[in-house]
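Colleague: Sequence plus predicted model, see below.
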Amino acid sequence: MTELAAAFPVDAAELDRLRARLAGAAAGAGVLDVAYRTVDSPVGELLVAATERGLVRVAFAGEGWDAVLQALAARISPRVLEAPARLDGVARELAEYFEGRRHGFDVALDWQLSAGFRRTVLAHLATDVGYGSTASYAALAAAAGNPRAVRAVGTACATNPIPIVVPCHRIVRSDGGIGNYLGGPAAKATLLALERGQA
């Protein structure tokens, strides 16, 4: 493979053009079910993925992107392709958020990776806990209609497929402790500090 690569070198720009052509052809033929790209952020590089319905996944590097892409292929469709153009709006809104210029997201969301009570919790999270504020797991359980389901709320936050955009980082322990986070405690602290204007 190394000899072949040396015999037919392709620069990064050409590879990007080829990828864009492939993504365009796949979209035109209606065979691009899940598009993905990566974006830089203060909490590390993020993988973002979308279906035609909207943003379906935001993943931290620590989650293992190969595993994330395999899960998307298994749960949604095997037709997964790196197609950055479909996610330009998401990338722009995330950049604005990380620059402190955006306090909420307007991108369409595809909720198919969440169901039942978890989906209810995430819906409340997306609408009830505003930028720069926090709520406890217990408060979110009450808002979701089941005050005793604190542990289930923790599970919903831990399995949130669209972190940052659906802000599970705003949920903290009742004693004020930061609690767990899929992206790690340092990422959670960074996001909370950013929203408080301390980043």
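Modeller: Arrived safely, thanks for sending. Bear in mind the structure is a predicted one, so any value in this text is a computation, not a measurement.
Colleague: From here on, just use CA atoms for contacts and neighbour counts.
Modeller: Will do.
Colleague: Which residue ranges of the protein form helices?
Modeller: Under the criterion DSSP state H, the chain contains helices at 2-7, 12-28, 65-75, 88-98, 116-128, 137-143, 150-158, 185-195.
Colleague: now the ones you listed in TSV, with distance to residue 46?
Modeller: Below are the helices of the chain laid out as TSV (distance: least, C-alpha to C-alpha, whole Å):
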stretch	distance to residue 46
helix 2-7	28
helix 12-28	19
helix 65-75	9
helix 88-98	10
helix 116-128	19
helix 137-143	25
helix 150-158	17
helix 185-195	12
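Colleague: let's bring in a second one:
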Amino acid sequence: MTTAKRKRMPRADRMRQMIEVAEQVFSARGYAAASMDEIAELVGVSKPMLYEYFNSKEGLLLACIRESRAVLREVTEQATVGAVDAEDALRRGLLAFFVFIRERCQAWSLLRHEMVLIGTPAADEVEETRRQQTDLIAALMGGHFDTGDDLRAEAAAEFVVGACERLAIWCERHEEVSPGTATEYAMDVLWTGLRQRAR
């Protein structure tokens, strides 16, 4: 009896699958306790193949963080397209963020559990995610707000990112708070300070 040969998965699809499974394992176990053996077994590949793709466990973690950052950038950028004014743009961007952390809770877990990563390339990747979001918000403000100068816009963007991170962590303790409700809570505080500069 002959067995049909299993069709090889394209490299990009296999990499995406590995990242998806690794994200789940890192989120559930924590980076230190996560095992490349377990990840390989769940993906259905050999451990050497994981190393062939990512070189190391840290390399796999970095790939997970970069993937999460790319998705977060895409959803927040797309959310503000077509905003009618500054308030609408801010609300849309905030909602996209809070939906992301609810729907991609494992990715969010990787981005926020940075204390164990301090001094590693992974910590730098997490900080790069913050800078990405700060740059996006500062650019948004440049289009909708009279910020006065670039430093003021950057400072305001840092404030928005920091406030939303803390609110997102709080939301983890209050699962009854929907992304829409979290957005309104954020707007209550943030829009009060920003509305006077809206165009």
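Modeller: Here it is on my side, so go on. These numbers were taken from a predicted model, which means no experiment stands behind them.
Colleague: Tell me how they score on TM after superposing.
Modeller: The TM-score (TM-score structural alignment, normalised by the length of the first structure) is 0.29; 100 aligned residues with a C-alpha RMSD of 5.7 Å.
Colleague: Let's have the helices of the first structure in TSV, adding mean neighbour count and distance to residue 58 of the first structure.
Modeller: Formatted as TSV, the helices of the first structure follow (neighbours: other C-alpha atoms under 10 Å; distance: least, C-alpha to C-alpha, whole Å):
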stretch	mean neighbour count	distance to residue 58 of the first structure
helix 2-7	8	32
helix 12-28	14	20
helix 65-75	14	9
helix 88-98	17	10
helix 116-128	17	14
helix 137-143	20	22
helix 150-158	19	13
helix 185-195	18	14
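Colleague: Can you check which of the ones you listed gets nearest to residue 38 of the first structure?
Modeller: helix 88-98 (8.5 Å; C-alpha to C-alpha).
Colleague: Ok, which of the helices of the first structure comes nearest residue 57 of the first structure?
Modeller: Short answer: helix 65-75, nearest of the helices of the first structure by C-alpha to C-alpha, at 8.6 Å.
Colleague: Does anything pack onto that closest one? Which helices or strands?
Modeller: Contact analysis of helix 65-75 of the first structure by 3 or more C-alpha pairs under 8 Å, 6 or more residues apart in numbering; DSSP states H and E lists strand 80-82 as its packing neighbours.
Colleague: Contacts for the strand it packs on, please.
Modeller: With contacts defined as C-alpha atoms under 8 Å, 6 or more residues apart in numbering, strand 80-82 of the first structure is touched by 19, 23, 32-37, 69, 72-73.
Colleague: Show the secondary-structure elements that the helix or strand containing residue 21 of the second structure is packed against.
Modeller: Assessed by DSSP states H and E, residue 21 of the second structure sits inside helix 11-29. With contacts defined as 3+ C-alpha pairs under 8 Å, 6+ apart, the packing partners of helix 11-29 of the second structure are helix 36-43, helix 57-80, helix 105-112.
Colleague: Any idea how far it is from the middle of the chain?
Modeller: The chain centroid and the centroid of helix 11-29 of the second structure are separated by 15 Å, computed with C-alpha atoms, centre = their mean, to the nearest Å.
Colleague: Brilliant, that's me finished.
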